[in-house]
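> Mind looking at a prediction? Sequence and model below.
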Amino acid sequence: MRRALLFLPGAPAALFLLLPLLALPALAVAEGGWGAAWPPLGTSLALAGAAGALALILGGPAAFGLWRWRLPGRAALLGLLAAPLLLPATIWAAALRGLPLGPAGPVLAGALLGAPVVALCGWAALSRIDGSTLRAAAVLGAEPRLVWRRLVLPRALPGLGTGTLLAAALALAEPVLIPSLAPAGMPLLSRAMLDAVRNGSAGAAAATGTALLLLTVLLLLAAALLRRAGRRAAGG
């Protein structure tokens, strides 16, 4: 009972945030318009997967570097890593549109946004490793490869996986940077939703928005499960 009472002060804010999201699927069912959501679904999922994979390739080594080496000015480096998330998407769109990226532009843009998330999630997971455990393994003569495989990787992978899923979710729903770099004929859920809003098509906007909402929620749930697995692996 006491726990339930603790949530009461935040209930109005939660309702204010959730009611529009709950109304979106109802509007999609009432208005129809699901035909607008199916064509861009496969392209958006492929783009999100490719951007998440590239973000892992770029952000994974950065996570290990932040954890392993105590570099001077690490706070400034963390700020630099977070810059793609802090700066307005229009600035990145203007900068990247001047480069000959071609069809790879949307994937690279998604990786630009997602790599910092992977790096920070991986670094957070690695930071929970007890240094005394690593020192004890070294004193007992464990080979570095064995320590890496048995102690480091099992704790790092859930954090890196969480960051990859979050990066994919960012690429899936990003409404400005990625559509601005995508070729004119590339169907994307975010672009289809914005076009439907501009054209006044409530059914198509609600349907594409519902598809984006459901996919994002699924990715976030998977990320939360991986994060919990990482905590269990770290003993917390």
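Ah, there it is. Just so it is clear, the model here is predicted, and its values are computed rather than measured.

> going forward, measure contacts between C-alpha atoms and count neighbours the same way
Noted.

> residues near Val139, how many?
9 (other Cα atoms under 10 Å).

> meant to ask about Ala125, not that
Ala125, neighbours per other Cα under 10 Å, totals 26.

> Does it fall in a helix, a strand, or a coil region?
helix (DSSP: H, G, I helix; E, B strand; the rest coil).

> Without its sequence neighbours, what residue ends up closest to it?
Gly159 (5.2 Å; Cα to Cα, 6 or more residues apart in numbering).

> same check, this time on Leu45
That would be Leu172: by Cα to Cα, 6+ apart, it lies 6.9 Å from Leu45.

> From Gly49, how far out is that neighbour?
9 Å (Cα to Cα, to the nearest Å).

> For those two, indicate the residue with more neighbours.
Leu172 (29 against 21).

> A further structure is provided below for comparison with the first:
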Amino acid sequence: MEAIRNIVVLTGAGVSAESGIDTFRSAGGLWEQHRVEDVATPDAFARDPDLVLRFYDMRRAAIQEKAPNPAHEALARLDREWPEKPGHDLLIVTQNVDDLHERAGAGRVLHMHGEHLKAWCTACSVRSPWRAPLIDRPPCPACGARALRPDVVWFGEMPYEMDRIYAALRRADLFVSIGTSGAVYPAAGFVRDARALGIRTLELNLERSQGSAWFDETRLGPAGKLVPAWVEELLAD
């Protein structure tokens, strides 16, 4: 078996769930109280911006009270210890819009669905770090327009940096999916792209996903246990 040099890791809601961040499908969380059509689409924002801004203000405040868990910390360790040199690379592509990967210490992170802790000005297109509420229509730090929205990819919008993700997949020796449902595209299709390229594929998940059949190997269990064990195994090899 050839040595692993280039790795693409995809993380989903199951990684942050153990930190207490409710997933889209979780019971009892903020998502259960709102329909997707009412808070997570461009049409919803145009129809009732106050509802959408209030919803994301709650989520932005909530994630700032959470802390990274052992899965985040293990991936941060992988980021620190995996070589950064020609022929070696690591990219952590996350569907999550929290900052727990970064707070754990990971640097090579790409947020394909945006970030709660950024605001996007629809007037000048500048994205600014943001921790405060948006409901009162604060001015954009760059241009002063009161045109800020959450820098989060809504249903019907194109995820960020897809060209960079596909370029990383083409170079990869290993694709690992952690805590994803396998139901949200285009991320759910990455395993098929990897298989078509002859890349080894591994799934770490609490339960089998809609895409499990496409992986070479699936390991089931909590991310907080599976991810540290896999990182330890990978670095030992």
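Alright, I've got the coordinates. Predicted model, so just to flag it, every value in this text is computed and none were measured.

> Send over the TM-score of the superposed chains.
Overlay of the two chains. TM-score (TM-score structural alignment, normalised by the length of the first structure): 0.25; 99 aligned residues with a Cα RMSD of 5.8 Å.

> give me the element the residue nearest to Ala125 of the first structure is part of.
helix 153-173 (DSSP states H and E).

> packing partners for whichever strand in the second structure runs longest?
Longest strand in the second structure by number of residues (criterion: DSSP state E): strand 114-121. Applying 3 or more Cα pairs under 8 Å, 6 or more residues apart in numbering; DSSP states H and E, we find strand 114-121 of the second structure packed against helix 49-63, strand 127-129, strand 148-152.

> Now do the contacts for the residue nearest to the spatial centre of the first structure.
Centroid-nearest residue in the first structure, with Cα atoms, centre = their mean: Leu166, separated by 1.9 Å. Going by Cα atoms under 8 Å, 6 or more residues apart in numbering, Leu166 of the first structure touches Gly52, Gly114, Val117, Val118, Leu219, Leu220, Ala223.

> how much space between it and Ala137 of the first structure?
From Leu166 of the first structure to Ala137 of the first structure the distance is 33 Å (Cα to Cα).

> what do you get for Asp195 of the first structure?
58 Å.

> and the strand or helix carrying Val197 of the first structure, what does it pack onto?
In this structure, Val197 of the first structure is located in helix 189-198 according to DSSP H and E. Contact partners of helix 189-198 of the first structure among helices and strands, from 3+ Cα pairs under 8 Å, 6+ apart: helix 38-68, helix 153-173, helix 202-233.

> at 7 Å instead, please
For helix 189-198 of the first structure, the contact count by 3 or more Cα pairs under 7 Å, 6 or more residues apart in numbering; DSSP states H and E identifies helix 38-68, helix 202-233 as packing neighbours.

> Minimum distance to Leu27 of the first structure: which of those has it?
Across those, Leu27 of the first structure has its closest neighbour in helix 202-233 (6.2 Å, Cα to Cα).

> Quick check: buried residues in the closest one?
Using 16 or more other Cα atoms under 10 Å as the test for burial, helix 202-233 of the first structure gives 202-213, 215-216, 219-220, 222-224, 226-231, 233.

> just so I have it, where are all the helices in the second structure?
13-17, 36-39, 42-47, 49-63, 70-81, 100-104, 162-171, 190-196, 223-236 (DSSP state H).

> OK, contacts around the residue nearest to Leu45 of the first structure?
Residues near Leu172 of the first structure by Cα atoms under 7 Å, 6 or more residues apart in numbering: Ser44, Leu45, Ala48.

> Return the closest of the residues you listed with respect to Leu189 of the first structure.
For the contacts of Leu172 of the first structure, the nearest to Leu189 of the first structure is Ser44 (6.3 Å; Cα to Cα).

> pretty sure the closest one contacts Ala192?
No. Ser44 of the first structure lies out of contact with Ala192 (Cα atoms under 7 Å); the separation is 10.7 Å.
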